[in-house]
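Participant: The sequence isn't on hand, but the structure is:
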């Protein structure tokens, strides 16, 4: 079976009936119709009507009969106009939809762009950071889970290849843990800060090399400020709707350059 390079449309059916297709396209249309009985029946009905009209225009010896010929040609032209009008209707509908889309775009202006940017989800590691923060909060509420305050950035770097930023002097480390993540080992650092209270610093190697400036994201339960430098990504996470968390993230990012 010959496979059509271009999709077969109703316009091709009309051209097929009117003998306006070249041989290659006719074969493609016939191959298409051979697998679709309903469409083939409609085309065959149009072909029969066309042949009857042609037969009606000829006399007993092949000579045209004027009155019948005129009526038949009028009918044939009417059918052609119906098909043409149908095509124009479809084209007009498409044009209206396109024009409406451009009009909506012009009326929305920059607002539509802002909405798309705002709806861009944060990287996947931010979700892992939120989970790690929740685990840290759970550990802090359990007496049987001792907090590890012995924070050694060099040991973490040697074991995980994760470079930790320099913490502000006003931040106090409450717990340090190595957690699994979808990207491999991650570092979860629980800290107390004067401006933000209890929060966590999450660090992981997401498997991609990138430079992402500190960006704040807010979910229903937590606020995050994430950034990436090279092969390591970081996320500050705090409970609730914490504002200006990205400023703290910027201070951390600056220590890594």
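Facilitator: Good, I have the coordinates. Note that this is a predicted model, so its numbers are computed, not measured.

Participant: use CA for all of it now, contacts and neighbours both
Facilitator: OK.

Participant: would you list every one of the strands in the chain?
Facilitator: Ranges of strands within the chain are 172-181, 184-193, 197-204, 210-218, 222-230, 232-239, based on DSSP state E.

Participant: can you list contacts of the first one?
Facilitator: It stands for strand 172-181. The contact list for strand 172-181 (Cα atoms under 8 Å, 6 or more residues apart in numbering) reads 128, 132, 147-151, 185-193.

Participant: out of those, which are buried?
Facilitator: Buried subset of the contacts of strand 172-181 (neighbour count, 16 or more other Cα atoms under 10 Å): 128, 132, 147, 185-192.

Participant: another one to put next to it:
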């Protein structure tokens, strides 16, 4: 089957359910659904829910009724979009904060991390980052396990579907390793900042789609800062580094991925 030159997306399916597609694009969606029975079943289920909502909340007379009907239509329109729109909304909101240079009270400097989120329970991939950090420290002390600083970001992206952030000027890479993880391969890099601080950068696919702005993890054996963009999560790990600096570096690295 020849792929359609303009692929059908979740946005198209949501607009189809909402009745907001023009004739040619609606026909393209229907052609796509005819060839994809699972997607067709999902869309039909959304259309059925919309119909049930319309029957349950018919248009009454008067202004209040119009408001109720409008709320019902908004609920109908959100059924399929909610799979995609919240994610896009978080991306857009985070991008807006970056563009505006958001500097609310409690944030750790420009492009840093707010202390108010430092107490949030970190996700499981942060523990994976700590384990990778310990492994890299172990490797660094073994003469039989030489470090390698050579790496190709494009090759790593192709092999692991993980995009690495752009490092600031003056930072160097002393080791790069690919590790197994629950949902595929992960990447662990040992970095040295311009001020000679040593960090571990861990990147993995945690198995969930989310947008999490850079934030500090709870203190412990090492300090961490982490964030997630789409299907890839990242964590910075360091021992003996100022938490303010760690948060600022995490914020700075996360912005290079947009």
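Facilitator: Alright, I've got the coordinates. Values in this document were obtained by computation on a predicted structure and should not be read as measured data.

Participant: follow-up on the earlier one: make CSV out of the strands of the first structure and add distance to residue 81 of the first structure.
Facilitator: Shown next, in CSV, are the strands of the first structure (distance: least, Cα to Cα, whole Å):
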stretch, distance to residue 81 of the first structure
strand 172-181, 66
strand 184-193, 68
strand 197-204, 68
strand 210-218, 59
strand 222-230, 63
strand 232-239, 65
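
Participant: closest to residue 29 of the first structure out of these?
Facilitator: Nearest to residue 29 of the first structure among those is strand 210-218; the distance by Cα to Cα comes to 51.3 Å.

Participant: residues of the closest one that come out buried?
Facilitator: Result for strand 210-218 of the first structure [16+ other Cα under 10 Å]: buried residues 214-218.

Participant: between those residues, which is nearest residue 32 of the first structure?
Facilitator: After measuring those against residue 32 of the first structure - Cα to Cα - the closest member comes out as residue 217, at 52.4 Å.

Participant: from memory the closest one sits against residue 235, does it?
Facilitator: No. Applying Cα atoms under 8 Å as the test, residue 217 of the first structure and residue 235 come out as separate, 10.0 Å apart.

Participant: Give me the common contacts of these two.
Facilitator: With Cα under 8 Å, 6+ apart, residue 217 of the first structure and residue 235 have common neighbours 224-226.

Participant: which one in the first structure is aligned with residue 149 of the second structure?
Facilitator: Under the alignment (TM-score structural alignment), residue 149 of the second structure maps onto residue 149 of the first structure.

Participant: I'd like the distance between its match and residue 191 of the first structure.
Facilitator: 10 Å (Cα to Cα, to the nearest Å).

Participant: distance of the closest residue in space to residue 151 of the second structure that isn't next to it in sequence from residue 118 of the second structure?
Facilitator: Excluding its sequence neighbours, the residue lying closest to residue 151 of the second structure (Cα to Cα, 6 or more residues apart in numbering) is residue 176, at 6.9 Å. Going from residue 176 of the second structure to residue 118 of the second structure by Cα to Cα gives 28 Å.

Participant: do residue 252 of the second structure as well
Facilitator: Using Cα to Cα, we find residue 252 of the second structure at a distance of 17 Å from residue 118 of the second structure.

Participant: What ranges does the first structure have for its helices?
Facilitator: Taking DSSP state H as the criterion, the first structure carries its helices at 10-17, 23-34, 37-56, 66-108, 110-118, 124-140, 153-160, 245-254.
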